[in-house]
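Student: predicted model, plus sequence, below.
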Amino acid sequence: MTDIINPLATLIASFAGAWAAFKLQSVEKSREIDRSNIAAANRALLVMMQQANELKLYQKDHIDPQRHHPGRHIGIQATLPFDLDTLRFDFKSLDFLSSATEQQLLFELSVEERRYIEALKAINARSEMILTEVQPRLMAAGFNDSAEYTGAQFTSALGQPTYNKLQRLTDDVIYHVDRTNESICTMRDKFRAAALKRYPKEKFVNFEFVGESQPAP
């Protein structure tokens, strides 16, 4: 009997040890997946922060000082082109958000990314027009940066079609920047709430955008 029990005990002990090792490895792998998911969610929140701060700084420095001026389409200066490809979301890393509600949230996040890109494209298009069309014509007409001119004088120097196009582009820039600044803040709150619902005991990035009141904890 002893000859039977000893090998059986050894087999059971070996099996138990292997099972414990497997369970430990499984738990560690699950934790690693969770850490990766939490990091991905925080990266998405940081991208939102950078997108919003970029647009809010443009709004504060360029739009707001001229917002209510009748000649704002002339007064808002051109800027260096914004990079359209830098601040993008890594949607593949967010595929752990797999429920129907979370999938809808990811769709909304993709729409938010397009809004941000459209805002930058509008700014870039307007800046390019000022640098390549508006300023050369004003210089050719003898305009001086330190002097003041009437709308009629600008219209005469630029021509009515160019003047109207500059007005439309300026209105587009203000619309896209204002709208996206507001929608990014809303998306930040929705995305962070979804991440906390998935991982209620974890910490996720919370931040205050430029010019915004302190967000909820």
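Tutor: Thanks, I have it.
Student: going forward, measure contacts between C-alpha atoms and count neighbours the same way
Tutor: OK.
Student: the helix ranked longest in the chain: how far from the chain's middle?
Tutor: In the chain, taking DSSP state H as the definition, the longest helix is helix 2-58. When C-alpha coordinates are averaged (CA atoms, centre = their mean, to the nearest Å), helix 2-58 and its chain have centres 29 Å apart.
Student: kindly report the same for stretch 87-104.
Tutor: 14 Å.
Student: got the buried residues for it?
Tutor: Residues 87, 88, 89, 93, 94, 96, 97, 102 are the ones in stretch 87-104 that count as buried (16 or more other CA atoms under 10 Å).
Student: included below, for side-by-side comparison, is a second structure:
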Amino acid sequence: MTLIALGAAYLQLIDVKDLVVAVLPVLTTFLGATLAFRLNEDREEKKEQLRRKQALDYSLFILLRQDNAVRQSLEPYRTAANDAARAFMVPAFKPPDYLSLKQDIASLSFLLELGYPQLLFELSIEQERFEQVFEALRIRNQFYVGELQPALERTGMNGSKVTLAEAKTILGARIYDSAMNQAQDLFDHFQASEKSIPEMFASIRSTAKALFPSAAFVSYEYNAPPKEPGS
């Protein structure tokens, strides 16, 4: 209809006033639809940006809680005097359900399209490392309660002073080696996570600030753990 009206005006079949009356509703409808589309598009973009910021916030929060879980749960192993003390003197204990502290990798998938695939991969590795820490703790606790502690009581070693060679003879090679290896394996996992979680936190926060320069993100001052006794 608009084209017909314009053509008619050109041929002086209708005057300009009639042309305006004919075209104005069409232009108004078009402009209104365009404006509504742009406003809706802007709202969706703002919602997506907020979702991305919240996903980064949540990731940082999970890393803080994981860092605290590692330090709190494994402090006795770190402060034990030596390998033997870790293996035979640190009792089993049941920590809270720290395995529920999981990174929501799917919510951070936007990092792939923004050019941060390596960061997302490293975060997934960090999550697996954290889970390995507490799986190692679970295995060590199960062994301590089910085999080591009964063997210590049965052989009368509880409270006794014996050399490592004597302990291996008394307990038997399997129980002795298992106790030493599991405690060392747990301690290795602990040290790895204690170092890598703060590094991962710094990487995620640096990326968050690069993507949202004016936004506030949680931060904390990392204090390096004291040196291992005897080091």
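Tutor: Yep, that arrived. Note that this is a predicted model, so its numbers are computed, not measured.
Student: wait, which of the buried residues of stretch 87-104 of structure 1 is closest to residue 19 of structure 1?
Tutor: Within the buried residues of stretch 87-104 of structure 1, the smallest distance to residue 19 of structure 1 is 27.5 Å, found for residue 96 (CA to CA).
Student: alignment lookup: that closest one to structure 2.
Tutor: Residue pairing (TM-score structural alignment): residue 96 of structure 1 is matched to residue 110 of structure 2.
Student: leaving aside the residues next to it on the chain, what's closest to that match?
Tutor: Closest residue in space to residue 110 of structure 2, ignoring its immediate chain neighbours: residue 52 at 7.6 Å, by CA to CA, 6 or more residues apart in numbering.
Student: correct me, but that neighbour touches residue 108?
Tutor: Yes - at 7.2 Å, residue 52 of structure 2 and residue 108 qualify as touching, with contact defined as CA atoms under 8 Å.
Student: re earlier: quick one: map the residue nearest to residue 110 of structure 2 onto structure 1.
Tutor: Per TM-score structural alignment, residue 52 of structure 2 is aligned with residue 37.
Student: neighbours around that match, how many?
Tutor: Using other CA atoms under 10 Å, residue 37 of structure 1 is surrounded by 20 other residues.
Student: surely it and residue 94 touch.
Tutor: Yes - taking CA under 8 Å as the definition, residue 37 of structure 1 is a contact partner of residue 94 at 7.0 Å.
Student: and the helices in structure 2?
Tutor: For structure 2, applying DSSP H gives helices covering 2-10, 16-79, 83-88, 110-113, 117-143, 149-155, 164-171, 173-211.
Student: any residues touching the first one, and which ones?
Tutor: Residues outside helix 2-10 of structure 2 that contact it (CA atoms under 8 Å, 6 or more residues apart in numbering): 14, 15, 16, 19, 22, 23, 26.
Student: may I see the buried residues of that helix?
Tutor: Using 16+ other CA under 10 Å as the test for burial, helix 2-10 of structure 2 gives 5, 6, 9.
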